[in-house]
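Participant: Below is the sequence, then the predicted model.
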Amino acid sequence: MPNISADREVSIDVIAPDSSRERVSVVQVPFLIGRGKAGNNLPIQDPRVSRQCAAIVSEGDEFCLEDRGHRLGVFVNGKRIDRRILKDRDVISFGLDRSYTLVFRITERASPSLQTLLTRMDSVAEGYASSGGLGKLKLLLEATMLLHSQLPLDSVLEAMLDRAISLCGADRGLLLEKDGTGTLRQRLARERGSQGLSANSLSPSQTAIGMAVRQESSVITEDLHLADGALQGAQSVIAQRLRAVVAIPLYAMSRANTEASMVHAQRGQFLGVLYLDSQRPAAFSSLDRQILDAIAIESASILDNARLVEHERERQRIEREFGIAREIQQALLPRSFKDFPHLVISGVNTPCTEVGGDYFDVFSIDKRRTAFLIADVSGKGLGAALLTPMLQGALSAMAMDVTPERAFQHINGFLCTHSSVGRYATMFFGILDVDGSLEYINAGHPSPLLLRSNEVTELYTKGSLPLGLVPEAQHTIDRARLEPGDTLVLFSDGVTEAADVNDNLFGVARLQEMLRGHHESPLDQVKESIVKAVEGFSAGISQADDLTLLLVRYSGTTESDGPIASVATAGQATGGGA
């Protein structure tokens, strides 16, 4: 097991579900992560984590994280990985709610130059000459040690703020954090003596804070009587008789481990402001300022880690909600197709995201007639998925003697009336009698393909409007007749609009060609052939639409159904009209 180079410090911040934290050094690779201490360098105390979960390995001068078989996957910055090069402050999680989160840390141990050593010696000497120099250095050490503690996040931030107040001899201190809207909100307020304050009881100098944010640099005023006019005349300064103000903007550090990361161009996201004030004038030595800057950097580091962890936990929450929505949506699809005496049916739905807007169903109208449909709600995600139960409810009402035209009129009216929803739906709906007669309505959906005696044609060629676009739209029934052995292939545009690496589309013609020769193949085999053909064509390219198929094969009547009615020609079957 090779050791880590002495000129680099590699570690992991382990953040527990209660926000307590500790830092674990990575001293050799591979560095194994998993449940339990046996065989692991970093044991995760969560029974849901796999025993062999992940490993950090070296790859040249870089470090990689590998998924070693965790059943829910290993994530870096919210994205599932198999293997990934790690950068400083990358957030590692395991797809679990309220579990441990890891923050990868790597820094270079640069050998200090002679000039750097001399500068440090001068600073320390200046600290000795001033009152409490050693005590101030002790404050910095304590603040640094807080990063490695197992205290909850707010306790660490409170202790950091207390030390900044002590260093400056300030009366009060405040930590302002930027919220999701970009507004600075008061997260913590403290006063001298490590006492807590109600955040609303402290009115900081908005002028000083505004200057620090605009200038993107610290505002440290030792005596406000000598400050510029804007700061000296600020209302809060006068009302509270303030004499000294400190406002330091806090920034996430760039992930690049170089000196350039300290300059403005390489700064990370703005996180908030560390604010201190006093009713007495102050006198800051260069050592005081260095220590204050160091405490501000450490505070920013804590906030940054907390932000990254919170983002990861939010991602996990959204992922769980999408998972629940997907389960509900899949439950709406037919789990198994009934043994209809005159039909054989097969179908599949594969969303392009966690949940999608495609939907299909098959249900009995009465003893002779069976309804089947395929629909595609515009858009993807939860918004589209929420409309599919409404479609199912409206159409299932036809089992209670509601006509197809009336059901379509109701759906169209609802979607148009609630135009703020911003959704419309295409749909093909058919009712097949045991004698082979087919009644159908097409609302802007791609025409099903009719596979008959090795010939493939489109069932419907006339245009139609989707549901939810035009309130006055009329959707009328068309009719055709199926022969025994005929197969209808209903599909969403996720099939024909699947794209390859050159943005070529799979297309209807290609679907028709691959269906030829399958008129006697089992429907499940036909379905799998289509899915494989589309997947092979797109060659792993991420697709923009759900892939949905519904295959309906008419098998003819039985003796109990009466004689088979006369059959139409293929040309009649592809036409519309009564």
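Facilitator: Thanks, I have the structure now. Computed from a predicted model, the values in this text were never measured in an experiment.

Participant: switch to C-alpha atoms for all contacts and neighbour counts from now on
Facilitator: Fine.

Participant: who touches residue 14 in this structure?
Facilitator: Going by CA atoms under 8 Å, 6 or more residues apart in numbering, residue 14 touches 21, 22, 23, 24, 100, 101, 102, 103.

Participant: Make sure residue 187 is actually in contact with residue 177.
Facilitator: Yes: contact criterion CA atoms under 8 Å: residue 187 and residue 177 qualify, at 6.2 Å.

Participant: Could you double-check that residue 511 lies in contact with residue 496?
Facilitator: Yes: with contact defined as CA under 8 Å, residue 511 counts as touching residue 496 (7.3 Å).

Participant: the more surrounded of residue 187 and residue 177?
Facilitator: Between residue 187 and residue 177, counted using other CA atoms under 10 Å, the more crowded position is residue 177 (21 against 16).

Participant: Show me where the stretch 351-500 of the chain has its helices.
Facilitator: All helices of the stretch 351-500 of the chain, identified by DSSP state H, counting those that start in this stretch, fall at 381-396, 404-417, 493-496.

Participant: here comes the other one, which I'd like you to weigh against the first:
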Amino acid sequence: MYVGDPQLTASQVLRTFHHDELYLFLGAAFTAVGLVSIAFAFLGRKFDAMLFWLALFAIFYGQRLWLHLGLLTLIIPPSHFFDDLRAIGNYLVPIPAFFYFEAAGFLGRSGRKIAIVLTSVFLGLAVATMLFGQRDAFQLTNNLVVIVSLFALIIQSFTRKQADKDFVIARRGIIVFVIFALFDNIGGALGYRWFIEPLGFTFFLATLGYVAAKRGLHRDQQFNALQKELEIARRIQTSILPPAYPQSPHFRVAARYVPMTAVAGDFYDFLVADQTQAGLLIADVSGHGVPAALIASMVKLAATSQRANAADPALLLAGMNTVLCGNTQEQFVTAAYVYLDAESSTLRYSAAAHPPMLLVRSGNVIELTENGLMLAAFSFATYTTAIHPLEPGDRLLLYTDGILEATNAQGEEFGSSRLHTLLKKAANLRAEDAAASILSSLEQWSSRSQNDDLTLLVCDYLCANTPSQSASLPGLTATPA
């Protein structure tokens, strides 16, 4: 009978509803849990295959539960299509189940192959039902395959050598579900129609929910602990950076340091900072995050160990390279160092595979390049020092490649030409304001999230004790390390 049948009474409908109300609720609950789980599987920081297959399993199981309710047969007239649809639902439910067991590690090393073979069997039964209709042989095959697979699953779960508490809890849920499922499937093979498997599935989902909640709480605790450690690491790394450049009658220095993450691989230092001399070092470790930050600390130590050579940039970089080689786990460092002497009105500059230093003079931007090989990569690397005259009003810019490689929404890099233009526009600003202007313009240009550490040093030379030099930078002098 169905609702269109005039012989159907209200008491029969009510009786059927009361018989099915538990399974109506369970079907809705399983489907809801599945939809929420599938959202978490995709929205997490990393796709969770185990959660995805569990979600499909729960959704399929909930829909299959509804298809077998007596209340549904009162709504839909009897038809071969509906009978075939229910049978196909039976065959499709085990497919995500076995992929879940494979992802959870219950099927051993051959889990993927086992899941694929079983999927082929169940898909074959579903296709055969669509082509030929429901057959007892198909249902018997389904019951036998499920029974054998469930027995094998229990045996496999107990043969696992190492089992943590979460695995043991999940295993108990699976065992309860398997027992209930075996009861229904064995009964079905013998011609009986019990329907207690959903109760076992409820217990199974409850155990998985407990494990998921416990692991989620543990991950949150780990994440909070990691955030605290990163904050400590950030404070430690910031502490190795120098304080503001001291007041000087000859130099004004502004520094800007913007790490991509809590800690960074960029580094700068003032190796010399007195009334008439300045030694400015900037460095960039390959990579990002904690590994790069640890090596940046090593760069600090290497630079400090070479402070005696602060007046000779080539010798200083060569000494740093000797200290770093073989100690950076195959990561390399680019660096640039400039030594400024107000008494002689000269600058000495050397670099190791670093972007060129920029000199702003009389409204023009001049690139100063004196590059050797990167630090920490080649023990035989040598460096040379370029000597240039200094003039009052000169502005120097040292920076890391994150400035040049910042990209906009179209993937276009900021590049050196835009940096030159910015420097010209900011020529009349104080060093602090010029540094802030550069970073502000860079932030406006780059609509994407920051993809590299950003560091820059702006140094203004105010006056010299000797007459001004020519603006053409004559007589480049290079001295080897």
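Facilitator: Cool, the structure landed. Small disclaimer: the values here were computed from a predicted structure and weren't measured.

Participant: hang on, the earlier thing: which one of the contacts of residue 14 of structure 1 has the most neighbours?
Facilitator: Ranked by neighbour count (other CA under 10 Å), the contacts of residue 14 of structure 1 have residue 101 at the top, with 25 neighbours.

Participant: which residues touch the helix or strand that residue 121 of structure 2 is a member of?
Facilitator: In the assignment (DSSP states H and E), residue 121 of structure 2 maps to helix 111-132. Helix 111-132 of structure 2 is contacted from outside by 84, 87-88, 91-92, 94-95, 98-99, 102, 105, 107, 135, 138, 142, using CA under 8 Å, 6+ apart.

Participant: what does stretch 179-199 of structure 2 give?
Facilitator: With CA under 8 Å, 6+ apart as the test, stretch 179-199 of structure 2 has contacts from 23, 26, 65, 140, 143, 144, 146, 147, 150, 177, 200.

Participant: returning to what we had before: buried deepest among the helices of the stretch 351-500 of structure 1, which one?
Facilitator: Comparing those by mean neighbour count (mean count of other CA atoms under 10 Å), helix 493-496 ranks first with a mean of 21.

Participant: so where's the longest helix in structure 1?
Facilitator: Identified as the longest helix of structure 1 according to DSSP state H is helix 286-332.

Participant: what's the mean deviation for the helix or strand following that helix versus structure 2?
Facilitator: Following helix 286-332 of structure 1 in sequence order, the next helix or strand is strand 343-350 (DSSP H and E). Once superposed with structure 2, the aligned residues differ from strand 343-350 of structure 1 by a mean of 0.7 Å; criterion: mean CA distance after the TM-score superposition for structure 1.

Participant: got it, and stretch 296-303 of structure 1?
Facilitator: Looks like 1.4 Å for stretch 296-303 of structure 1 (mean CA distance after the TM-score superposition for structure 1).

Participant: matching residues in structure 2 for that stretch?
Facilitator: Under the alignment (TM-score structural alignment), stretch 296-303 of structure 1 falls on residues 204-211 in structure 2.

Participant: just to revisit the earlier point, filter the contacts of helix 111-132 of structure 2 down to the buried ones, PyMOL style.
Facilitator: With 16 or more other CA atoms under 10 Å as the criterion, this PyMOL line picks the buried residues out of these:
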select buried, resi 84+87+88+91+92+94+95+98+99+102+105+107+138+142
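
Participant: and the contacts of helix 111-132 of structure 2, which of them are in helices?
Facilitator: Using DSSP H, the members of the contacts of helix 111-132 of structure 2 that fall within helices are 84, 87, 88, 91, 92, 94, 95, 98, 99, 102, 138, 142.

Participant: can you put the contacts of residue 14 of structure 1 in CSV and add distance to residue 303 of structure 1 and secondary structure?
Facilitator: Listed next are the contacts of residue 14 of structure 1 as CSV, based on distance: CA to CA, whole Å; DSSP: H, G, I helix; E, B strand; the rest coil:
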residue, distance to residue 303 of structure 1, secondary structure
21, 13, strand
22, 15, strand
23, 16, strand
24, 19, strand
100, 17, coil
101, 15, strand
102, 15, strand
103, 13, strand
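
Participant: From those residues, pick the one nearest residue 472 of structure 1.
Facilitator: Taking CA to CA as the measure, residue 472 of structure 1 lies nearest residue 101 of the contacts of residue 14 of structure 1, at 55.0 Å.

Participant: what residue of structure 1 matches up with residue 337 of structure 2?
Facilitator: Using TM-score structural alignment, the partner of residue 337 of structure 2 in structure 1 is residue 429.

Participant: surely that match meets residue 370?
Facilitator: No: using CA under 8 Å, residue 429 of structure 1 makes no contact with residue 370, being 10.8 Å away.

Participant: so who does residue 205 of structure 1 touch?
Facilitator: Neighbouring residues of residue 205 of structure 1 by CA under 8 Å, 6+ apart: 234, 236, 237, 245.

Participant: Report the buried members of those.
Facilitator: 236, 237, 245.

Participant: Tell me which of those fall in strands.
Facilitator: Mapping these onto strands (DSSP state E) picks out residue 245.

Participant: Out of the buried ones among the contacts of residue 205 of structure 1, flag the one nearest to residue 419 of structure 1.
Facilitator: Once CA to CA is applied, the member of those that ends up nearest residue 419 of structure 1 is residue 236, at 49.3 Å.

Participant: gap between the closest one and residue 245 of structure 1?
Facilitator: 11 Å (CA to CA, to the nearest Å).

Participant: One more: residue 455 of structure 1?
Facilitator: From residue 455 of structure 1 to residue 245 of structure 1 the distance is 84 Å (CA to CA).

Participant: still on that earlier bit, which pair in the ones in helices among the contacts of helix 111-132 of structure 2 has the greatest spatial separation?
Facilitator: Spanning the widest gap among these are 84 and 102, at 28.7 Å by CA to CA.
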